[in-house]
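In: Kindly generate the corresponding structure for this input.
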Amino acid sequence: MSPEILRWSAFTTVPEGGNPAGVVLDARGLDDVEMQRIAADVGYSETAFLQPGIEPGDVTVRYFSPLAEVPFCGHATIASAVAHARRHGPGLLRYATPAGPVQVQTEAGADGTVTATLVSVPPRTVEIAADDLDELLAALRWSRPALDPGLPPRVAFAGAWHPVVGVASRARLATLDYDFDRLAALMGARGWTTVALVHRSDDRTFHARNPFPPGGVVEDPATGAAAAAFGGYLRELGLVTPPVTLTVHQGDDMRRPSLLTVDVPAGPESGIAVSGAAVPLAD
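Out: Below is the predicted model of the structure:
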């Protein structure tokens, strides 16, 4: 029997915004080859495959891009959790992901909008090698003077690894035009999932773009995993004073506006919370 394949867009309240994800709410019986084939057929940056556990709320989930499995995907987590809530009712889900346990709370608003909040695995931030930064900037066709000295380049993790590069000019971020093959080669060699390119508008507001060539996708319009990693990066480097709530705007330059809310708790080992709405898409 063929699995039911749903299509949802995360971090938006309208189908024209957000980041589309494939969702299979019951993937029991599917093997790796079948999941990879489905993800390629769907064609979105990720498809989430859920396998319900014995206890209510326990879910094993795997994420596949059109080209390969990834350890964690934030927007597909939000999309699948909202889709699950629409079918089974809101509440707490305990996702067992390849990156570790992730709790997801879904809630229905008075207007019927369902939102989900994921709490990431404990984040980490490491230095980026000078040679890697040079190659990254070359692939982006950026130079060091374009960077924001207040957001030093690092590689951040909250389920998947993402270089974080802050740019001083919003206009430079808007005109992103990178070398796909060159960036894909570097990211594949280093095990990076997306690159978080960010511009700081004010103390709590950021604009972001996320190239994703390892997944065969030029760019993600909303990247929950990178937003969680970015929240951990800001906390570890002392660039915010937690607890703090941040707003990340993404997808505007792709004409798929997305809104990600990032809650950064004070505990240094605490996971980062990322929240957003999701809406169904037509097949």
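In: When you work out contacts or count neighbours from here on, use the C-alpha atoms and nothing else.
Out: Will do.
In: what sits against residue 225?
Out: Neighbouring residues of residue 225 by Cα atoms under 8 Å, 6 or more residues apart in numbering: 72, 73, 74, 75, 120, 158, 159, 160.
In: Thought residue 72 was touching residue 101, still the case?
Out: No - shown here, residue 101 and residue 72 do not form a contact pair, counting by Cα atoms under 8 Å, at 10.3 Å.
In: In terms of packing, which of the two has more residues around it?
Out: Using other Cα atoms under 10 Å as the criterion, residue 101 and residue 72 rank with residue 72 on top: 28 against 17.
In: here's the other one to compare against:
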Amino acid sequence: MAAFRYVIADVFTRTPLTGNQLAVFTDARGLDGENMQALTLELGFSESVFVLPAEQGGTARIRIFNPREEMPFAGHPVLGTAFVLGAPLQRGVVELETGVGIVSVVLERDEGGAIAFGRMRQPVPTVEAADERAVLAALGVQGSELPIELYDNGARHVVVVLESEAALAALRPGGDAVAALGVTGLNAIVGSDGSWRSRMFWEGGEDAATGSAAGPVACHLARHGAVGWGEEIVIVQGVEMGRPSTLHARADGRDGTIEAVEVGGSAVVVARGEFSL
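Out: Below you'll find the predicted structure:
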């Protein structure tokens, strides 16, 4: 019987029991994909990460699973894993090999040397038109303040801009309707200048903090002139779930072309455990 240790972190928050939950198995050698999927289902979080030796020159290779399937990329698993690995390795930069290539996370420390914030350089997403009628019907709203588009950075996110926080709070999309869109997440946002509120829905329900969507949100707002290129925005998510989260995002580009995407936030380790298999 082998023991597999894991760390539980709350991501995109500095406050335990808020943010988005993540389990990180710090040494997943000896686990196959079937075991990883079963462990993810057992824990019940939106994602779990399994750390393996690097193969492409990064700090480590990771495999990311949600309760249904493996994912090539997801934001809060990457950031949370960087926090978990960065502390014992005493690294300022953690480079994680994902299904979409190496994602680099720069870690910032406080005066006491503890990791306080991380900034990940995300894959630049492709952009394509979305089926606006189907998206609006799934969300249960009449329209969007900006065009509705699909962004793919290894996760596929649709972004809809609503007119008020009341409209955002009233959303109750069904899982089947979201699943029929064929996307990772259906994101509804509202705000102005650098301050935004967001909710992300997927076929399994709602997500407390979606790092893979925060980058596309910044891209969408910059491409359509709602914020400036290179301007950092702050996104608050998870409020309606009782797990408030704070994400920072910035898109660099020009003339509608995205050149770089950065998403940042904090994380806190709240528990450690072990499975015997």
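In: Without its sequence neighbours, what residue ends up closest to the spatially most central residue of the second structure?
Out: Among the residues of the second structure, residue 211 comes closest to the average C-alpha position under Cα atoms, centre = their mean, at 2.4 Å. Nearest non-adjacent residue to residue 211 of the second structure, counting by Cα to Cα, 6 or more residues apart in numbering: residue 75, 3.8 Å away.
In: Quick check, the one you found in contact with residue 207.
Out: No - using Cα under 8 Å as the test, residue 75 of the second structure is too far from residue 207 to be in contact (11.8 Å).
In: Mean deviation, the host helix or strand of residue 83 of the first structure versus the second structure?
Out: Here residue 83 of the first structure sits within helix 74-88, counting by DSSP states H and E. In the superposition against the second structure, helix 74-88 of the first structure averages 1.1 Å from its aligned positions (mean Cα distance after the TM-score superposition for the first structure).
In: could you dump the contacts of residue 225 of the first structure to CSV with distance to residue 18 of the first structure?
Out: Formatted as CSV, the contacts of residue 225 of the first structure follow (distance: Cα to Cα, whole Å):
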residue, distance to residue 18 of the first structure
72, 18
73, 14
74, 12
75, 9
120, 20
158, 21
159, 21
160, 20
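In: Nearest to residue 270 of the first structure among those?
Out: Distance to residue 270 of the first structure across those (Cα to Cα) is lowest for residue 120, with 8.4 Å.
In: Aligned against the second structure, show me the partner of that closest one.
Out: Residue 120 of the first structure maps onto residue 122 of the second structure when the alignment is built from TM-score structural alignment.
In: elements contacting the helix holding residue 83 of the first structure?
Out: strand 6-10, strand 19-24, strand 47-52, strand 100-108, strand 114-119, helix 224-236, strand 273-280 (3 or more Cα pairs under 8 Å, 6 or more residues apart in numbering; DSSP states H and E).
In: closest one to residue 32 of the first structure among those?
Out: Closest approach to residue 32 of the first structure among those (Cα to Cα): strand 47-52, 10.5 Å.
In: any idea of the angle that closest one forms with strand 6-10?
Out: Relative orientation of strand 47-52 of the first structure and strand 6-10, computed by axes from the mean of the first three to the mean of the last three Cα atoms, to 10 degrees: 110 degrees.
In: Just the buried residues of strand 47-52 of the first structure, please?
Out: For strand 47-52 of the first structure, the neighbour count (16 or more other Cα atoms under 10 Å) marks 47, 48, 49, 50, 51, 52 as buried.
In: cool, stretch 95-111 of the first structure as well?
Out: 95-99, 101-108.
In: sorry, back to before: which of the contacts of residue 225 of the first structure tops the neighbour count?
Out: Most neighbours among the contacts of residue 225 of the first structure, by other Cα under 10 Å: residue 75, with 35 neighbours.
In: After alignment, which residue of the first structure pairs with the residue nearest to the centre of the second structure?
Out: Looking across to the first structure (by TM-score structural alignment), residue 211 of the second structure lines up with residue 224.
In: which residues of the first structure fall in helices?
Out: Ranges of helices within the first structure are 32-42, 74-88, 130-140, 170-174, 180-190, 224-236, based on DSSP state H.
In: and among those, the most buried is which?
Out: helix 224-236 (a mean of 27; mean count of other Cα atoms under 10 Å).
In: how many degrees apart are it and helix 74-88 in direction?
Out: Using the same axes, to 10 degrees: helix 224-236 of the first structure against helix 74-88 is 120 degrees.
In: Helix 224-236 of the first structure vs the second structure, average offset?
Out: Using mean Cα distance after the TM-score superposition for the first structure, the mean distance for helix 224-236 of the first structure is 1.6 Å.
In: Residue 65 of the second structure reaches residue 36, doesn't it?
Out: Yes - if you go by Cα under 8 Å, residue 65 of the second structure and residue 36 touch, sitting 7.4 Å apart.
In: picking up where we left off before, ok, which of the helices and strands packed on helix 74-88 of the first structure comes nearest residue 266 of the first structure?
Out: Nearest to residue 266 of the first structure, of these and by Cα to Cα, is helix 224-236 at 8.1 Å.
In: hmm, back to that, including distance to residue 68 of the first structure, could the helices of the first structure go into a markdown table?
Out: Formatted as a markdown table, the helices of the first structure follow (distance: least, Cα to Cα, whole Å):
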| stretch | distance to residue 68 of the first structure |
| --- | --- |
| helix 32-42 | 7 |
| helix 74-88 | 15 |
| helix 130-140 | 22 |
| helix 170-174 | 27 |
| helix 180-190 | 11 |
| helix 224-236 | 17 |
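In: Ok, which of these comes nearest residue 10 of the first structure?
Out: helix 74-88 (5.1 Å).
In: which other residues reach the closest one?
Out: Outside helix 74-88 of the first structure, the residues that touch it by Cα under 8 Å, 6+ apart are 8-11, 19, 21-25, 46-48, 63, 90-91, 93, 104, 106, 114-118, 222-226, 275-280.
In: Restricted to buried residues, select these in ChimeraX.
Out: Under the burial definition 16+ other Cα under 10 Å, those of the contacts of helix 74-88 of the first structure that qualify are selected in ChimeraX by:
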select :8,9,10,11,19,21,22,23,24,25,46,47,48,63,90,93,104,106,114,115,116,117,118,222,223,224,225,226,275,276,277,278,279,280
